[in-house]
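[1] Dropping the sequence and predicted coords here.
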Amino acid sequence: MTFLMLGGLEVRNGEGRLIPIPRLKQRQLLVALLLKANTPASFEYLTDALWGEEPPASAEQNLKTYVHTLRRLLSPDAPRSAPIETQANTYLVTLGEEDLDLLAFREHIRRGRGTAQDHRAEAAHHHYQRALDLWRGDPFPNARGSRVLNDAAACLGEERLTALEEFSEIRIGLERYAEAVPDLRAAAGANPTRERLWGQLMLALHGAGDRAAALHAYERLAKAVMERTGLEPSPTLRDLHRRIISSTEVTRPVSPSGPERSAGTSVTAGNVPLPRQLPRDPGGFVGRAEELVRLRSLLSPWDGGLPHHVVAITGPPGAGKSALAIRAAHAVRDRFPDGQLYANLHGATPGLRPLEPLEVLGRFLRALGVAPQAVPTDVDEAAALWRSLLDGRNLLVVLDDAVDLPQVRPLLSVPEGNTVLVNSRRTFALVDDCVHVPIGRLRHVEATTMLAKLAGAERTGRDPEATAHLVELCGGLPLAVAVAGARLANRPRWEVADLVERLRDERRRLRELEAGDIAVRSSLGVSYDLLTGSADHLDREAARALRALGVLRVPDVTPHVVGALLDVPAEEAERALERLADGHLVEADGAGRYRLHDLVRLFASEQALHRETRKALDEMLNRALEFYISAVCLAAKILQHPRYPRWTSAGVTVDVTPLPLISPDGAHEWLEHERVALVAAASQAMAAAEERTARLGVALAFAFYWFLYYSGASSDLFLISRQTLETGRRLYDRDIKANAHNYVAIALEMNNRAAEAVPHLQRQLHLCRQLSDPHGEQKALGSLAVIYNYQERHEEVLRCAEEQLRVSKAIGHRSGEHYAMAYIGLAHHRLGRLDQALAVLNDALDKIRKDDEFRSYHEAIVLEKLGEVHVDRGDPASAKACYENALTCVRAAKANIAEPYLLLGLARASRLLGEIDEAADHLARSVAGAQAMGIKDLDRQLAEEQAALREARGAEAAPVRSGVMTP
């Protein structure tokens, strides 16, 4: 269906036939819904639109009946398919610009303004022409009657007139004078005192060669202005008139300026009451104690000094900036004896355009006693008069909900003693001497108190766990908490847990956080729409970045990751992220990382699904995954972690330029910072339906698996390894399954479940032999040797390690050979063959130092086992040297998980050498490391060494329990 309202209301079906809407109330309902297209329309709003301030007692039932009837009129065969959706207590019509002429008009105007600012006049002309061609007459004359609809029609008429003026300036700039004259003549005739129109008409007529008509137009304007105001036209129009008379160059478009005033004439009336314009102090205000104290110190200094002249409260959508500003203003109102001025600038009010600076100045000047006819119509003149009137006064000016700095800049330069308190989603970094008071999420206790105040303390107290969960789901965002409280207050039979259950589903969470006209989604939507509708390329790129952030579900990102998502350089992505940070749609920290509030992430995901194709979304995610994989592999190479040959690629190739990582410290730091994001990205990808995405997720998990192992992240390791196995099964990929079985086994062993690990390794070994994969086979054998060692099955350790050595030699895999030799030596040691163990391990050490690209990792393994042999041979000095060298190796490889084991060996060797204090220090650090990484298999050995140390010292000490040594 197509809906037309820029003229008489019409609805046409897909074949272009008119769908009759016979009754006035049905037409009024439809217009009211169309005015709120894509925004939920509340019962209160629709009631006002249909009946005004005196609705009938049956209004609610009548409204439901009208909606039902309207659905049947629009879609007789399937009323439920009509584009009117019921959401809680609201109704929503979802339409695109091709479905509604009003949306198409506004979109063309937005594009026209953007191209005009880019100095593409012909393109701007095209968009304005298409926009104005959509008008067929006055808006919906067949559906008016209530104040709401009459006012809306008037506002649309003003939008059309403003668009015509902007279009006329473009036409005049293109010297299309004759084309401009008919539209301007008609519009000026209908608006006899609108100076901008008349000035444009004069220019067009003169440019078209009709000088006499241009002069006559001025005479008509002058007569109308004199009759209505007793004044002459503005100096700009009078100057244009003189230049037309003298045939001076007059092709410059006209901007209106203020009425002329005689020098020395006062523009203010006497006995003007002091302005007291602050809205009511918000009674339900909770929290923000620290911010209020800071605001009071700025607006009313404790030492009696002058207040700060500009204070800006900034924060994300829904953070409660307006409530905080009004509460702070009331708290200091006595400090400003000359009054308080207030204006809601509608920077984030759905459906309302932001106020222009001149409108705000006009309101304030009139409030200060300036006669309406004396208010300048030029911004600079009005700002100058504003400063003059404030000189010597003490006024507090509250500018609520500013869209950006240009909207308020003319009002900010106030004389000493006056203060402007402004709140905005944008940061006012360019304002001189402006103090910023940023606000974000409520503290948990504040949010809980707010919820209890709205929904009832008894109710929230009945289930404190559900209350805490509800606050968590709202993310501490005051708007979300307020909406949740309002929903509970309106539904007395609901328990807190009922709303929690509804909010658990991310797909409906934003829909549930709506109460009447107040909604988290629409609040975020205003900030987003300002970016998408901006003429600034960077704003539009920021909107695209926000959508991209909704694609990748990780806790935080860097510019490199966002650059990969958007397929742009990291520097360009960073500029877009900083613009989002300025608008408080992302949170930034000093380390170049950016994160989204959970509710903003859900909104971003919705916008991504709405604006991008499925293919584009998959490509975005895949680029980010490829970036992560390339960076992890580079970091692993720098750190000499075992590289991941072809059998760990999960069937995908990645050819992406990774991060500029150079040093081991830099590589390890990057991995540490990205660990949580890597796990989240791999998990998200493996759950995806698209096969390449799932395979990239597996490849990423395989790539950073050993980093998780080295870091001792056993829980992450177990979860991600299980998911790789499930994905391999889903994709019917035996290569993935084989490697996944290995990683599941290692994760089980780390979680002290070695017995469960053996079947996985046996399954891997079977699969690798089926696939003729010797690399995987030797890996499975090596891992089996490790598990059998934990089970003290030393003959089987020897058997598996010797078989691994054989397979590795056959394929020329040096690292596999050296790893196998380490466990052959260990098995001989455990079986009491110390000389054989020593010979094998020394041979392995020599080979590693000559030919092993992962020398640090494998050298540490062999040195640890050599240390144990030297201890049992009665050579603690050699053992200590081995442990010290091994520690150097694992620290170079950042293999943190090995340190507690080596420190324990070092403690034992030091004790045997009589270095008791040194031994105690090593043992304490071993205990601390084991406790930090949750290593339980050292408990017994740590307790034994503690007992031996006590005996050596001849002193009593507390025992070691569960990896914790107490004094």
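    Cool, got the structure. Numbers count the residues shown, from 1 in each chain.
[2] rest of the way, CA atoms for contacts and neighbours
    Fine.
[3] Helices of the stretch 451-600 of the chain, residue ranges please.
    457-462, 464-473, 478-490, 496-504, 506-512, 520-532, 537-549, 559-566, 570-582, 598-611 (DSSP state H, counting those that start in this stretch).
[4] Out of those helices, flag the one nearest Ala152.
    helix 520-532 (19.4 Å; C-alpha to C-alpha).
[5] just checking, what packs against that closest one?
    helix 506-512, helix 537-549, helix 598-611 (3 or more C-alpha pairs under 8 Å, 6 or more residues apart in numbering; DSSP states H and E).
[6] quick one, what contacts Val310?
    Leu412, Thr419, Val420, Leu421, Val422, Asp433, Cys434, Val435 (C-alpha atoms under 8 Å, 6 or more residues apart in numbering).
[7] what about 10 Å?
    Residues counted as contacts of Val310 (C-alpha atoms under 10 Å, 6 or more residues apart in numbering) are 298-299, 397, 412-414, 418-422, 431-436.
[8] just the buried members of the residues you listed?
    298-299, 397, 412-414, 418-422, 434-436 (16 or more other C-alpha atoms under 10 Å).
[9] Dump the residues you listed to CSV, plus distance to Val786 and secondary structure.
    Converted to CSV, the buried ones among the contacts of Val310 look like this (distance: C-alpha to C-alpha, whole Å; DSSP: H, G, I helix; E, B strand; the rest coil):
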residue, distance to Val786, secondary structure
Leu298, 66, helix
Leu299, 69, helix
Val397, 73, strand
Leu412, 71, helix
Ser413, 74, coil
Val414, 75, coil
Asn418, 76, coil
Thr419, 72, strand
Val420, 70, strand
Leu421, 67, strand
Val422, 65, strand
Cys434, 64, strand
Val435, 62, strand
His436, 59, strand
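[10] Against that first model, consider the following:
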Amino acid sequence: MTGQPVQLRLIGPVQLAEQGRVLDVGPPQRQAVLAALAADAGTPVPVELLVDRVWGERPPDRARTALYAHVSRLRRVLARLAAPVRLDRRNGAYLLGIDRDRVDLHRFHRLLDQAKNPRCADDRRVLLLREALANWCGEPMAGVPGTWAAGLRRGTEPVLIGAAALWAQAELRLGHAAAVIDRLSDLIGRYPLAEPLVAAFMRALSAVGRQVEALQCYATTRDRLREELGAEPGSDLRDLHLAILRAGPDRPPTASVATTVRPAWPVPDPTQRPIPRQLPSLGAGFAGRVRELTAIEAAFAAAAYGGEAAVVAINGRGGVGCSALAIRAAHRVADRFPDGQLYVNLRGGGAGGQRERLIPVLHRFLRTLGVSLPARTGGIEEAAGMYHLATAGRRLLVVVDNARAAVDVRPLLPADPGCGAIVTSRRALVGLDGATHLHLEPLSEPEALDMLRQLLGARRVAAEPDAVAEVARWCGYLPLALRAAAARFAARPRWPLAELARRLADDRRRLDVLDLTELSMRHCLAGSFRDLSASADAKDHAAAAVFTRLARYDRDDLSSSDAAVHLCLPVTEAEALLERLVDARLLDSPAPGRFRMPHLLRLYALEQPHPVTDPAR
């Protein structure tokens, strides 16, 4: 981080340094507070999110008081800098006012992105990666307690290892094998199972005529993989080992062994089979979800080392942004799946035992993977079998968007170790054994304001802060509603945002304002309701009737007994129907026996015909 007067280090022990002088930040918990702020440097971090990052899901009773004390002491430390760094409180959030380039983790990612550019020459790539890796002096946030810090470590270390392997490859192409041996000797001691580093190290040894040591390195790695993971080396390492054996210990290294360098993660020969790149492009205006992105990267860290296939299942009610999170996360982890990425949007179809609808999806996947289909194809079992055979030995990422049930997802998941999948759905797909389940809630107010700032422009938002806060509130802090509201007014740059807030405040117009062809809250909410009202299950029909009746109940929050009285049902029956609505994401349950209908859902329910079905029958 040459030339930066202030450095905030997260790659290694958490440190605040200025011109080579390291300041004492304080105990590990205070380091956790600083790291939690630095992870989103320049962006407000809500107090609730800070508490969660520092103390986890079960914070102590006086966690907020402890947080305020840590912030106060951090301000004193920051004030001692020659160029003081601000730590401000804004709308229930804290903002660390430091240039992101002065935080080593953010600077690392920027340099790595530049180095990955295919147009970047090797000499330039080497310089970028040397700088990116210069401060890597141990595990990220070493000594910082908590599950958030542990998740960030698990997600960051594979990226660091991949960057080191990318650097080694560029150095080898430039003929700098000795530099690679010197640096990787230390790294492999810390990460002995990181096959990309082992492969680069073996190539470097072979390049200087030390084939015997390269073969011994392979044997040591293979033994450790068997002992610690019960796994064999990946195909890239096995192929390299075979190439060195064929060259022989007394022969000079050949170009295929010494200088043919592969990307950071093993990849197949592109001339032999296609590599699909089906991920949708990243949309503008993404905010928040730091904890979820970190959790997803941590879940896939094992896949990067060739472990079991990792599956992440994201669920949440319509409009909360499950698809946007899945696509964002898929792009972030795509480098770990060099055999390609497959994507399908099921649009909620295929549930209820109609798995045959998945056959066209499987056939499309197979064609994308270069498999010629027979003239006559069988049922779902045959198609799924062909798909699993085609994905064997590959490292693929599969994104299944808008699924309805676990039974519809299983045939699309590759089972080969090292593969991964991200699945989104309205309901929690508890039938996906071994999956990492993430439930999405609406954005916090600071996150929603940040999203509107990105979509409408900082100047326009700054000119009407009160109106923007009202817009976010009437949108229920839902990303889809925020996008629709922003799109409605983006084409009207001369209109004041107060007019948008005024229209959204009108219950009779709110859903109309948020109803655009491509971004429709009404259409989004209709999907969840239709799943119940069109179901063959009588209890689903009853729950749909309860949904429309509860919308006419003039209380936002109610208990099971309140609902039973309003519905003229026994408490146990009423609660069972309410729980069914919670599962369908048409009600919230903030606590056991308590239920709440968000206002956008209430407005949609009021538009539906009054139920004829009596839920008591």
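    It's in. As the structure is a computational prediction, the values presented were derived from the model and not from experiment.
[11] Could you identify which of the helices and strands packed on helix 520-532 of structure 1 is most buried?
    helix 537-549 (a mean of 23; mean count of other C-alpha atoms under 10 Å).
[12] average offset between that helix and structure 2?
    Superposed on structure 2, helix 537-549 of structure 1 shows a mean distance of 1.7 Å to its aligned residues (mean C-alpha distance after the TM-score superposition for structure 1).
[13] That helix packs against which elements?
    helix 520-532, helix 559-566, helix 570-582, helix 598-611, helix 614-638 (3 or more C-alpha pairs under 10 Å, 6 or more residues apart in numbering; DSSP states H and E).
[14] As a markdown table, the ones you listed with distance to Ala104 of structure 1 would be great.
    Below are these laid out as a markdown table (distance: least, C-alpha to C-alpha, whole Å):
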| stretch | distance to Ala104 of structure 1 |
| --- | --- |
| helix 520-532 | 15 |
| helix 559-566 | 28 |
| helix 570-582 | 27 |
| helix 598-611 | 17 |
| helix 614-638 | 25 |
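[15] and of those, who's closest to Arg426 of structure 1?
    Proximity of those to Arg426 of structure 1 was assessed by C-alpha to C-alpha; the nearest stretch is helix 570-582, lying at 5.2 Å.
[16] and the nearest residue to Arg277 of structure 2 once chain neighbours are set aside, how many neighbours?
    In space, and not counting its chain neighbours, Arg277 of structure 2 is closest to Gln341: 5.2 Å by C-alpha to C-alpha, 6 or more residues apart in numbering. Gln341 of structure 2 has 23 neighbours, counted by other C-alpha atoms under 10 Å.
[17] Spit out the contact partners of Gln341 of structure 2.
    275-279, 330-331, 334-335, 395-399, 419-421.
[18] Repeat that for Val960 of structure 1.
    Neighbouring residues of Val960 of structure 1 by C-alpha under 10 Å, 6+ apart: Val927, Asp939, Arg940, Gln941, Leu942, Ala943, Glu944, Glu945, Gln946, Ala947, Thr966, Pro967.
[19] Verify the assumption that the fourth one is located in a helix.
    Okay, so that is Gln941 of structure 1. Yes - secondary structure of Gln941 of structure 1 (DSSP: H, G, I helix; E, B strand; the rest coil): part of a helix.
[20] That one contacts Leu904, doesn't it?
    Yes - the criterion here is C-alpha atoms under 10 Å, and Gln941 of structure 1 meets it with Leu904 at 8.3 Å.
[21] May I have the distance across stretch 50-66 of structure 2, first residue to last?
    11 Å (C-alpha to C-alpha, to the nearest Å).
[22] wait, I meant stretch 820-840 of structure 1
    End-to-end span of stretch 820-840 of structure 1 (C-alpha to C-alpha): 10 Å.
[23] From the chain's centre, how far out is that stretch? Work that out for me.
    Centroid separation between stretch 820-840 of structure 1 and its chain, computed with C-alpha atoms, centre = their mean, to the nearest Å, is 56 Å.
[24] Then stretch 525-543 of structure 2?
    30 Å.
[25] From the rest of the structure, what touches that stretch?
    If you take C-alpha under 10 Å, 6+ apart as the criterion, stretch 525-543 of structure 2 is touched by 317-319, 347-349, 351-352, 404, 426-427, 520, 544-549, 574, 576-581, 584-586, 600-601, 604-605, 608, 611, 613-617.
[26] Go again with 6 Å.
    Stretch 525-543 of structure 2 is contacted by residues Gly318, Ala544, Leu577, Pro615 when judged by C-alpha atoms under 6 Å, 6 or more residues apart in numbering.
[27] Next: stretch 374-394 of structure 2.
    So stretch 374-394 of structure 2 is contacted by Asp339, Glu356, Ile359, Pro411, Pro414, Asp416 (C-alpha under 6 Å, 6+ apart).
[28] tell me which residues in it are buried?
    So, applying 16+ other C-alpha under 10 Å, buried residues of stretch 374-394 of structure 2: Ile380, Ala383, Ala384, Met386, Tyr387, His388, Ala390, Thr391, Gly393, Arg394.
[29] Among these, which ones are in helices?
    Ile380, Ala383, Ala384, Met386, Tyr387, His388, Ala390, Thr391 (DSSP state H).
[30] so how far is Ala458 of structure 2 from the fifth one?
    In this structure, Tyr387 of structure 2 and Ala458 of structure 2 are 47 Å apart, going by C-alpha to C-alpha.
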